[in-house]
Each structure stands twice: as structure tokens, then as C-alpha cells.
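S.K.: Build me a structure from this.
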Amino acid sequence: MRKYIASGLAALLALSAVLTGCGKGEGDAKGGESSSGGEKKIASVCYVTDMLGDKSFSDIANEGLVKAGKDFGLEVKTIEYGTDKSKMEPSMLDAAENFDLVFFYSGELLEVVQRYAEDYPDVKFVGFDIDPTKEAGHPNVFCLTYAQNEGDFLAGALAAKISKTGTIGYVAGRESPVINDFLVGYIEGAQHADPSSKVAFSYIGDFVNTAKAKELALLQIQQNKADVIHQVAAGAGLGVFEAAADNPGTWTIGVDADQRNFFIDSKPEVADVILTSMMKRNDITLYDIIEKTCDGSADFYGTNETWGIPEGVVVLVENDYYKQNTPQDVQDYVKECESKVTSGEIKVSTAYGMDQDTLNEMRNKVKA
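M.R.: Presented below is the predicted three-dimensional model:
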């Protein structure tokens, strides 16, 4: 795997001052020429998503987009198509017509992109959370898979280590390969830390129903005695945090962003049950891809790659709250697991390409 992101966003920001060939004022918004020669510049970037406000995956992607726009002098826009899937294709075509670089996520949008990518040869398309078995299909398309199974191996190991009941929980949105990839890593991490640990798991069916998420989390707490619950449910995950806040002694693990930060001021009682989060650094990844596309060093278009712990884009948050509330020996154990995953000593299974019988056997083995 390529190690594009070495030292995080700070290092990327330090480089921004020396970038050339980006931004308006040096050429047209689409297909302009640089002052030093015929290399195409990127002057506009768009992110196509269902909606912002999830305090998770989409919001931090937008943060990376906005920051890159400011640093590199780019026109930026986020197009939200909402819950009506009939608007997905028109939104993507709108983006392709008006922007140089278009970000999106999900296999459904990839199908749209692959139908039209050839019609927009000067537009670059980047898809996240794409099944690694899928081909990019066009030289102007880059598909990225996050190794969330690696990050959730750490989350599962942590949960098993701090659980007092021996049962941990997992509440997810809609079942899919990417969501099950989290779960596979979570189960393997828990079993690595404590082979006797049990995992209660539930699927909401969508990513917006906070009431159902809370109901499922309460069932895991009250019936299964889960005392650490990991939510992988985007905006619906707020319901999991609320359930934990109503049941003192229950910890939660957030997803995609440092979710404690979102609630410190607005909902401190919710923030205080979020021990850590398993982040997919969409902000850093997006920023990095924009930078490399701007300066002409992007060599990944036309491919599908997987980035995880070694690339620094899948991480378990180690903020002050985590350090204050996690015993040092547990912190050390999680860091040891991280090191072993990075070196390849620990190889985490993935739900991508896993047959249903194998997945069911894994889940049933640890079912609370």
C-alpha cells in the first residue's frame, strides 16, 4: 500500500504554500494551462453526498474539502441529494459538468460515474468506501477502500479489555459489506484481547433513525449486559450515545470522526460516554488527494486502493479524555495491537469477499 499520508494534516498544510498549478487566477476553471507549461490545473472541487449533518463521515469529508479550497484557492461545493435516490444521477452529472474534481462515496454512485466517466475525460472522479473487488474502470476514476476492519480491530480489543461484563455491543446502520467489515474487525479484536468475550450486534436498517438506534442499544445494555457499545450508524448513532448516557457505567465508541468533540458543548452528557472513536480520516485523505491532483503527482487514478492504519487514515482517537479514562496497561495493549497490525504480524480478516456462511459462523460464535 502507498503511504501517502505520513504525518497528518499539519504536514500537508505546511506544504500548501509551495504548491503550484492550483487555483483560479492561473488559468480557466476547467482545463486551464499553467504559466510554466501545458499541465492541466485543478481549479474546482465538488463533493456529492446524501446529506451533511451526520457529525461523522460526510461532515469531516466536507471539512477537508473546505480547508483544501481555502489553502489552494479552489472553488468548492458540496451537493446534497438527500434521501431520494432518483437525485443521485442528476447530482453527479451536475458536478461533472461544473467541476474538475468530484468526490463521492458508495457503490451506487460508482455505477453512475462509470456510465458517464468517458464523457468527461478532463474530470477526475474519486470514490470512497468502494468494494475493493470493483475496478475503477476508467483512467480518470480512483476508487478508495478504507481498511476499517483494521481500525475496528483496535476498537474491539479496547472494548473487550475495559468491559466488566465480558459482553460488548455493536449497533450499525444498514447491513452491507462495508458495515460488516467494521464488525469483522471488531469481533477479531475482541477475541484477540479476550477469547471468552461476547458481542451483541444489531442493525438499524438505515443511518438516520436515532430512536431505533437507542432502542437497540438499550436492549443490548439491559438484556445482553453490554457495557461498551460501538456505533457504526452515522447520524443515527446519536441514539446509541443517548442510551449509554441513560445507563451510567456504559461506554461507547464513536465512528469516522472524533465524535466526542461534536457534543462537548451542545450535549456534554452525551460527550462524556464517548470514550473514543474509530476514525476514518476522510478530511486528511480528501485533502491529500486534492493536493496531489493539483500539483500533478497523483498516480492513483485508474486504480482501486486500500488505505488503513499504515497510511494513517484509520485511527483510534487518543484524545485527553481517552487517556484520562483508559488504564495505562490497556492503552499500551491497544498500541501494541496497532503496531502489530501495521507490521503485518496481525492480519485482520475482511468482510469484502467473505461468503455469508463464514460471516454467520463468526457472528454466531461470539453472539451474546
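S.K.: contacts and neighbour counts: CA atoms only from here.
M.R.: Fine.
S.K.: OK, contacts around the closest residue to S44 other than its chain neighbours?
M.R.: In this structure, S44 finds its nearest non-sequential neighbour in E75, 4.4 Å apart by C-alpha to C-alpha, 6 or more residues apart in numbering. Going by C-alpha atoms under 8 Å, 6 or more residues apart in numbering, E75 touches G23, K24, A43, S44, V45, G69.
S.K.: hmm, try it at 10 Å
M.R.: Remark: with contacts taken as C-alpha atoms under 10 Å, 6 or more residues apart in numbering, E75 is in contact with 23-24, 29, 42-46, 65-66, 68-69, 99-100.
S.K.: Ok, A351 next?
M.R.: By C-alpha under 10 Å, 6+ apart, the neighbours of A351 are 149, 176-185, 358-359.
S.K.: neighbours around the spatially closest residue to S16 that is not a sequence neighbour, how many?
M.R.: Computed as C-alpha to C-alpha, 6+ apart, the closest residue to S16 that is not its neighbour in sequence is D71, at 6.4 Å. By other C-alpha atoms under 10 Å, 18 other residues sit near D71.
S.K.: follow-up on the earlier one: can you list which of the contacts of E75 are found in helices?
M.R.: Among these, DSSP state H puts L65, V66, A68, G69 in helices.
S.K.: ok so, going back, may I ask which of the contacts of E75 has the most neighbours?
M.R.: Most surrounded of the contacts of E75: other C-alpha under 10 Å gives I42, at 33 neighbours.
S.K.: Alongside the first, I'd like the structure of this one:
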Amino acid sequence: MRRGMKISLVTLTGAALTLSAAGCGGKKASDSEGGGGKKSLKVGLAFDIGGRGDQSFNDSAAAGLDRVKSTLNITTEEISAKPDEPDADKESRLRLLANKGYNPVIGVGFAYTNAVNKIAKDFPDTRFLVIDADQCKVQGANVLGACFAENQGSFLVGAAAALKSKSNTIGFIGGVNVPLIQSFQAGYEAGAKHAKPGIKILPAKYLTQPPNFDGFKNPALGTEAAKGQLDGGADVIYHAAGGAGIGVIKTVGADKKWVIGVDSDQYNLPAVAEAKDHILTSMVKRVDLAVFDFVKSVSDSTFKPGTKKYDLTNDGVGYATSGNKVDDVKAKLDGYKADIVAGKIQVPSKP
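M.R.: Purely as a prediction, here's the structure:
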């Protein structure tokens, strides 16, 4: 997206009402009562590439927004990013939301970091959140950056991969070769080696290089990469490729090998229903929790700028147990988690 307990993505509720807008799209406006006297908020959310419905990273953010709607009186507008767009487009999107009175405003994905830092200066009374803040750094008294110890969660699924592999060979597929995804790779490989020092890890495969971000949205790229790693003997493959990972899951599942999902618990995703029996686990990032915490803090007037880290100590990352595929190694995984929390295991963030 989480720990040694079963987790699942918050159930998505409500349908998005499509709004045709200049090059970007999707407005969803609704008011939920039951806020207990809470003030009404207009929340603007700018998705990363793929938007709501990517069945991964963006959907986890959407789930957090849906959870907010069930407890607070809010109006929302959602806008999706376009592939390979410049920072200027992200700035325009955020400025559009702020000018329309949306407060707070959320940018989903590290690519929004520079845009939020810039636009926030022009709207000092608007609160901004960046999910996956680049290098876990943001600027401004009205900006919060949520970042995740994806390397810690990846360590646990890497250990699971090594322990469950019968061919003693595993693989990793990253969407785009950027530092954030390299952190997934680093944790995964470290966890695998810790659990089984003799494990063979195939060279990591990245689907695209920046500034090409198709690696986060094109399933065909994931399909081809998965075929290559299966041919290399891998019987467990972990993807950190967003929407492109759907191709990885389907391909590995069709070959009846183990695949590991990312960001949300991908076990029950309709798009990969045929592969669910081969989804070993998922590394979950609680993006939904970060969105909910932020909006609630604005509503409660407890907002604090800076950065907030979601890691194993606060169950901000972890692993999914849906399908009970890791039951036989769960005790070991939970032991590794405890050692990481206690500082006995230091997880690298770079390969």
C-alpha cells in the first residue's frame, strides 16, 4: 500500500461523477452528513497517473477520501494527471483547485512535490498535502508531506518471497527507475537475503526510465517484463509498478507462480480475479490513512506542517494476509517486523 495482521484496502464507496474539464477530469461532489457538527470542507484531490480506478496507489488515496466522506461533511473534486505531463500542468491543476476554494488540497504522488511547494506560497491560507513527498521533504507553513517506509514493508514481502520460493529464484519489477521505487527494490532484496542468504535474485527490471512514466500505467510493459523474469527461473515476482503491475499479476498468475502486489491489498481486485490464487501477499502502504489523517487534522484545526512518516511502528506499511498464502511463514515475518521496529534490523533504502 502492513504488519502481521490481516489488512485490506478500505472499501471504495460511491461512484465518481465525470466532469469534462480542460484536459483533466473528474469532478465528484457530494455532501455527507453525520459530521457531528464538524465544519464543512471542500477537499480537492489531484491524482497521479491512472487516477481513481488504478486498483493500486491512487485507489488507496481514493479510499481515504471516501472514508473521510463517511465521517465528515465535505465536498470533493478529483482531477487526474496526464501521462508525461510537465510540472507546469500539475501546478495549474493545484492552482485551479485552490482558486475554486478547495481547502485542503491533496497531490497524490511524489511528482507533485515541487508543484505543491510552489503553489502553496500563493495560497497561504490553504492547507496542502503531498502523498509520497519526494525525498520526504516539503516547504511551507501550510504544507504537509506524507512519506512511507516502503523499504520496511518490502523487506517483509521479500522475506516471504524467499521463504516461499521453490526454485530459489525471485524477481523484482519496478515501474519507473526513480529513487522512490528503488527503495522498494532495496527493501525487498534485503528481506529476501535476510530470510534465505542463498536466494538468487534476478537483476531488477524497470519498465521505463524518467521522464517516461508509462511504467506506472501500461500493463503490456508489465506483461513483457514478467515473462522475462519467469523465463529466468523466478517463481516469485514482486511488482512496484502501479497500474502496469496488473500485467505482471496476470502473467505470473497464468504461469501458476507466486506474485506479490503493491500499495493496496491486491488479492480481491476484479481486474486480476483469475490470478488471485497466485497472489502471495501485497506490500501495503496506508495512503488511505495519510489522506484521512490530513483532512481530519484540517477539520479539527490540528494541522501541523512538515512531514509525517508512516512505517512499521505505526502500521503505516506492512503486508497483506488475504488468501492465507503466507500463514506458514507469518511467525517469521512478524519476528522480522518486531526486529525492525526494535532497531535490530536496519533496512536499506537504496539497492
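S.K.: The residue nearest to S44 of structure 1 maps to what in structure 2?
M.R.: Using TM-score structural alignment, the partner of E75 of structure 1 in structure 2 is T75.
S.K.: I'd like the distance from its match to A240 of structure 2, if you could.
M.R.: 32 Å (C-alpha to C-alpha, to the nearest Å).
S.K.: average offset between the longest helix anywhere in structure 2 and structure 1?
M.R.: Assignment by DSSP H gives helix 179-195 as the longest helix of structure 2. The superposed helix 179-195 of structure 2 is, by mean C-alpha distance after the TM-score superposition for structure 1, a mean 0.4 Å from where its aligned residues fall in structure 1.
S.K.: residues in structure 1 aligned with the helix or strand just after that helix?
M.R.: Remark: after helix 179-195 of structure 2, the chain's next helix or strand is strand 200-201, criterion DSSP states H and E. Per TM-score structural alignment, the counterpart of strand 200-201 of structure 2 in structure 1 is residues 198-199.
S.K.: L129 of structure 2 looks like it's in a strand, true?
M.R.: Yes - L129 of structure 2: assigned to a strand according to DSSP: H, G, I helix; E, B strand; the rest coil.
S.K.: contacting residues for the residue nearest to the spatial centre of structure 1?
M.R.: Residue closest to the mean C-alpha point of structure 1, counted by C-alpha atoms, centre = their mean, is K280 at 3.4 Å. Neighbour list for K280 of structure 1: 56-57, 60-61, 146-148, 151, 255-258, 307-309, 312-316 [criterion: C-alpha under 10 Å, 6+ apart].
S.K.: mind redoing it with 6 Å?
M.R.: D256, V313, V314 (C-alpha atoms under 6 Å, 6 or more residues apart in numbering).
S.K.: now swap in K42 of structure 2 and tell me
M.R.: K42 of structure 2 neighbours (C-alpha under 6 Å, 6+ apart): I74, T75, T76, Y102, N103.
S.K.: Distance-wise, check the residue lying closest to the fourth one once chain neighbours are set aside relative to T71 of structure 2.
M.R.: Beyond its immediate neighbours in the sequence, the residue positioned closest to Y102 of structure 2 (C-alpha to C-alpha, 6+ apart) is K42, lying 4.7 Å away. To T71 of structure 2, K42 of structure 2 is 14 Å away according to C-alpha to C-alpha.
S.K.: Repeat that for K39 of structure 2.
M.R.: 12 Å.
S.K.: on that earlier part again, so which of the contacts of K42 of structure 2 are in strands?
M.R.: I74, T75, T76 (DSSP state E).
S.K.: how near is V330 of structure 1 to K340 of structure 1?
M.R.: On the measure of C-alpha to C-alpha, V330 of structure 1 and K340 of structure 1 end up 15 Å apart.
S.K.: Between those two, which has more neighbouring residues?
M.R.: V330 (16 against 13).
S.K.: so where do the strands sit in the stretch 1-150 of structure 2?
M.R.: 20-21, 24-25, 41-46, 74-79, 105-108, 128-131, 143-148 (DSSP state E, counting those that start in this stretch).
S.K.: Please identify the residue in structure 2 that aligns with S163 of structure 1.
M.R.: Match for S163 of structure 1 (TM-score structural alignment): S165.
S.K.: dump the residue contacts of that match.
M.R.: Residues near S165 of structure 2 by C-alpha under 6 Å, 6+ apart: none.
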